[in-house]
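Asks: Mind looking at a prediction? Sequence and model below.
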Amino acid sequence: MSRSKCIVLAVALLIGQTAVLSGLSLAAGTETNVVEQWFKDSGLGWLKGLHFKADFRLRYQGEWWEYTDSDDREQDNDRHRGRIRVRFGFTKRYKDDGLTVGFRLASGSSDDPTSTNQTLEGNFSKKPVWIDLAYVEYSPPVLPGVTLAGGKVKNPFVHTDIIWDSDVNMDGLYQSFELENGAFRPFITLGEMFLDENKMDTDHDSGVLAGQVGMKLKVALFSVNLAATYYDFDEFERNYRGSHGNAVGDDGVLAAGDFDVFDVVAQLGTKVADIPIKVVVDYAVNTAEDARGESEFEGKDTAMAAHLKVGKCKKKHDWEVNYKYAYIEANAVPGDFCDSDFGHANRKGHKLSVGYQPFKKASLHLTGFWTQPNNLLKGQESHDHYTIQADLKVKF
């Protein structure tokens, strides 16, 4: 018998065995046990607990700048781009041991933690993918609510994008504990993150130490999530990737001097006529800001935001509307990591988006940003920045 016929026969037997076992288990009312036993007997038991997840986004992005030049003349620039995003990964859970391993690849740039976008350019050149997540989590079965994790991990903190862009995944360790106590669930999260090794003639590595305390509460139709976090960005002022709106001194060091950010987030969720509604407010202050002699930026240490979301694109014919107002001063938060679509730090303005899901696994979204600089040096030109994003998102 030829090799191709053997393969066809093996596949047919595998499908037939699965169908017979499933039929027998359904008739006996023990589908789960029979299928699990079949996986063990067939040598495919390692697939149990393995979960794949992927998504693709196609985007048109248009940007417009309006400003007044040094001769007091009105000027404008524009930019139009086609962009894609693809992410593919898996998690493998070992339930009895309390272990979970996660891995994900994503498009984007290796030196930009705030974006997984790939611009369509380069004369049809191939597009790269990068390791976006690679971590292990341990939740001891004897200690419910405890999680220890390390690697390139998802952001474990309750946050908004005035500090952390949604694409930022952290490098390091975290420990969390949530008291599973019905409607009231207090929690604490600690993080020790790596930013960079020795650079720019400093003897110290750059990193982030963070501690968060908070609570989740459900009362009738309302859910509340409150969290207070302290982030200590050690040596970041000398090891930043780009200023991204942060003020920079003549010596190349960020003018803030240091970033020790205290952040408070409050989230309120409910449903009206079965439509989900979510309100989020965030207030952050850099408690270590000293402006280092840059008087124009002295005291520019505060960031705040308010979000409103109505509806949610989850299944066919769902819709959603999102609005955000944000105000981020020049020395408030590290510009490297906050919302890149909004313009990073030292911006204020609005974001409005609408979404509709015409298909089971695909949705359409239209988003607009209108932002402008928050703090300006003497003689620096102000400009309004307008961005339009039209997205097709597909999950598979």
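Replies: Happy to help now that I have it. Numbers count the residues shown, from 1 in each chain.

Asks: C-alpha from now on. contacts and neighbour counts both.
Replies: Will do.

Asks: if I pick Arg93, what's in contact with it?
Replies: With contacts defined as C-alpha atoms under 8 Å, 6 or more residues apart in numbering, Arg93 is in contact with Gly49, Leu50, Leu99, Thr100, Val101.

Asks: Okay, and the closest residue to the first one other than its chain neighbours sits in which element?
Replies: I take that to be Gly49. Closest residue to Gly49 apart from its sequence neighbours, by C-alpha to C-alpha, 6 or more residues apart in numbering: Arg93 at 4.9 Å. In the assignment (DSSP states H and E), Arg93 maps to strand 74-94.

Asks: thinking again about what came up before, would you show me how to pick out the buried ones of the contacts of Arg93 in PyMOL?
Replies: One line in PyMOL is enough to select the buried ones among these; burial here means 16 or more other C-alpha atoms under 10 Å:
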select buried, resi 99+100+101
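
Asks: Farthest pair within the contacts of Arg93?
Replies: The span of the contacts of Arg93, defined through C-alpha to C-alpha, is set by Leu50 and Leu99 at 12.1 Å.

Asks: picking that back up, could you point out which of the contacts of Arg93 is nearest to Asn239?
Replies: Closest approach between the contacts of Arg93 and Asn239, by C-alpha to C-alpha: Val101, at 30.6 Å.

Asks: Against Phe396, how distant is that closest one?
Replies: As for Val101, its distance to Phe396 is 20 Å (criterion: C-alpha to C-alpha, to the nearest Å).

Asks: was I right about Ala247 contacting Leu254?
Replies: Yes. With contact defined as C-alpha atoms under 8 Å, Ala247 and Leu254 form a contacting pair (5.9 Å).

Asks: Which residues are in contact with each of these two?
Replies: Common neighbours of Ala247 and Leu254, counting by C-alpha under 8 Å, 6+ apart, are absent.

Asks: Counting by contacts, list what the host helix or strand of Trp370 packs against.
Replies: Using DSSP H and E, Trp370 falls within strand 362-373. Strand 362-373 is packed against strand 347-356, strand 383-395, with contacts defined by 3 or more C-alpha pairs under 8 Å, 6 or more residues apart in numbering; DSSP states H and E.

Asks: Tell me which residues of the longest one come out buried.
Replies: Yep, that's strand 383-395 we're talking about. Within strand 383-395, the residues scored as buried using 16+ other C-alpha under 10 Å are His383, His385, Tyr386, Thr387, Ile388, Gln389, Ala390, Asp391, Leu392, Lys393, Val394.

Asks: Second structure follows, compare the two:
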Amino acid sequence: MKKFLPLFAFLLVSGWSTAHAVDWNWKGDVRYRYESKIKTDADNSRDRHRLRVRLGVYPWITEELSAGVQLSTAGSGDPVSRNQTLGDGFTAKDINLNEAFIDYHPMFLDGDVDFILGKRAVKSTLIRVNDLVWDSDLTLEGVTAQFGKNGSKQASGVNAVAGYYFIDELSKSEEDPFFWAAQLAYTGQAGDLGFMLGAGYYDYVNIVDMPDSVLGDWSDGEGFWGNSHNGVYDYDYNILELFANVGGKFDGGLPWKVYGQYAMNVADGVDDDDKGYLVGVKIGNAKKVGQWALDANYSYLEKDAVIGAYTDSDRWGGGTDGQGFEVAGSYHLVQNMTLGLKYLGHEIGIDSDKSLHVLQADMVVKF
């Protein structure tokens, strides 16, 4: 934590001294979670109390230039969790750099195209409907070009994203693992209904025939997160994703949305266990005090449909090879604070007799 204090002190001083030139946007949130997990083959449940903290600044520097820096709890050392489990004798908890990026949107392109360099949240980097392919806590590192996308939202009309992302740098090899991404979508309106539909393609390079450590030091010895392997990755991963959502409002003004994703690994040699899908519905919106929201979805993900390390970390314990449903509700209790409750019931392994049941109770404060 100490090593980041000078950085934040500098940002504060810079913000005060150049307030006339820079629009500083501070954002943060603290989430307290109680989580209970039980497997069918376990004698008792695992109960944990966990924290997630994020604090960032996102300055709008000029009409052509913005940036972002965010610190967060370190989680368990993997890329898809920022939760810090309480315990370990009251020791201090780690804080790490979660985002650091530059966003250049030149006016000779009318500011419609963003060139982003650095580390940024996946929902602000790529077009993301839900977590079948990408966990919500993932922050990608690389270079991105965007058209018709503003943060986590898409503008009306055509939306396009292209990016190149570095997975790891290998000092003893020239075959560094990386992937490139291309997405094309359309966001529009049909009468009272709003919709978005699109497709994405994610091509991983230098993954096949590599050990689990190819994804970074954090993954060394952690296994392959459901993907097929024989001590090394059996297959290449070239993932085609189709995604869509449609929504509107009931007569009383209550919003609703139906959403879906389909993913398939189209790499050569992958003939089986290469597909996955997620379908869900959301009713309500808990943005203001007194408002509520309900969300339910069903997911099915075969072993080699996606890279298991980067999909949602809560379903069937994380990774691929599972199916099941989740139901969540949230309520905006007081200004800036929401309460949430989620239940996840999934099979660990498709057509398996093993299952995992998870209950999560959250309190989230945003500032």
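Replies: Nice, thanks for sending it over. Bear in mind that the values here come from a model prediction, so they are computed numbers and not experimental data.

Asks: before we move on, the earlier item: mind putting the buried residues of strand 383-395 of the first structure into CSV with distance to Ala330 of the first structure?
Replies: As requested, the buried residues of strand 383-395 of the first structure are exported to CSV (distance: C-alpha to C-alpha, whole Å):
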residue, distance to Ala330 of the first structure
His383, 16
His385, 17
Tyr386, 20
Thr387, 21
Ile388, 24
Gln389, 26
Ala390, 29
Asp391, 30
Leu392, 34
Lys393, 33
Val394, 36
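
Asks: Contacts only, for the alignment partner in the second structure of Leu209 of the first structure.
Replies: Aligned counterpart of Leu209 of the first structure in the second structure: Trp180 (TM-score structural alignment). Listed by C-alpha under 8 Å, 6+ apart, the contact partners of Trp180 of the second structure are Ala162, Gly163, Tyr164, Tyr165, Tyr202, Asp203, Tyr204.

Asks: Among the residues you listed, which one sits closest to Trp134 of the second structure?
Replies: For Trp134 of the second structure, the nearest member of the contacts of Trp180 of the second structure is Tyr202. The distance, counting by C-alpha to C-alpha, is 11.3 Å.

Asks: Pretty sure the closest one sits against Ala263.
Replies: No. In terms of C-alpha under 8 Å, Tyr202 of the second structure does not count as a neighbour of Ala263; the distance is 10.4 Å.

Asks: So between the two, which is more surrounded?
Replies: Taking other C-alpha atoms under 10 Å, Tyr202 of the second structure and Ala263 do not tie; Ala263 has more neighbours (24 against 21).

Asks: host element of the more buried one?
Replies: Counting by DSSP H and E, the secondary-structure element that holds Ala263 of the second structure is strand 255-265.

Asks: That strand vs the first structure, mean deviation?
Replies: In the superposition against the first structure, strand 255-265 of the second structure averages 0.7 Å from its aligned positions (mean C-alpha distance after the TM-score superposition for the first structure).

Asks: equivalent range in the first structure for whichever helix or strand comes after that strand?
Replies: Scanning forward in sequence from strand 255-265 of the second structure, with DSSP H and E defining helices and strands, the next element found is strand 275-284. Equivalent residues of strand 275-284 of the second structure are located at 302-311 in the first structure, counting by TM-score structural alignment.

Asks: Mean per-residue distance, the matching stretch versus the second structure.
Replies: Per aligned residue, stretch 302-311 of the first structure averages 0.6 Å (mean C-alpha distance after the TM-score superposition for the first structure).

Asks: now that stretch, how far from the centre of its chain.
Replies: With C-alpha atoms, centre = their mean, to the nearest Å as the basis, stretch 302-311 of the first structure stands 16 Å off its chain's centre.

Asks: May I see the buried residues of that stretch?
Replies: With burial defined by 16+ other C-alpha under 10 Å, the residues of stretch 302-311 of the first structure counted as buried are Thr302, Ala303, Met304, Ala305, Ala306, His307, Leu308, Lys309, Val310, Gly311.

Asks: Next, the contact list for Gly245 of the first structure, please.
Replies: Ala330, Gly335, Gly343, His344, Ala345, Asn346, Arg347.

Asks: aligned partner of it in the second structure?
Replies: Per TM-score structural alignment, Gly245 of the first structure is aligned with Gly226.

Asks: picking up where we left off before, tell me which of the contacts of Gly245 of the first structure are still there in the second structure?
Replies: For both residues aligned by TM-score structural alignment, their matches' C-alpha atoms under 8 Å, a contact is called conserved when the aligned residues also meet in the second structure; among the contacts of Gly245 of the first structure this holds for Ala330, Gly335, His344, Ala345, Asn346.

Asks: ok, now which ones touch the fourth one?
Replies: The contact partners of Ala345 of the first structure, by C-alpha under 8 Å, 6+ apart, come to Ile162, His244, Gly245, Asn246, Ile328, Glu329, Ala330, Ala332, Val333, Pro334, Gly335, Cys338.

Asks: What sits closest to the first one if chain neighbours are left out?
Replies: Excluding its sequence neighbours, the residue lying closest to Ile162 of the first structure (C-alpha to C-alpha, 6+ apart) is Cys338, at 5.3 Å.
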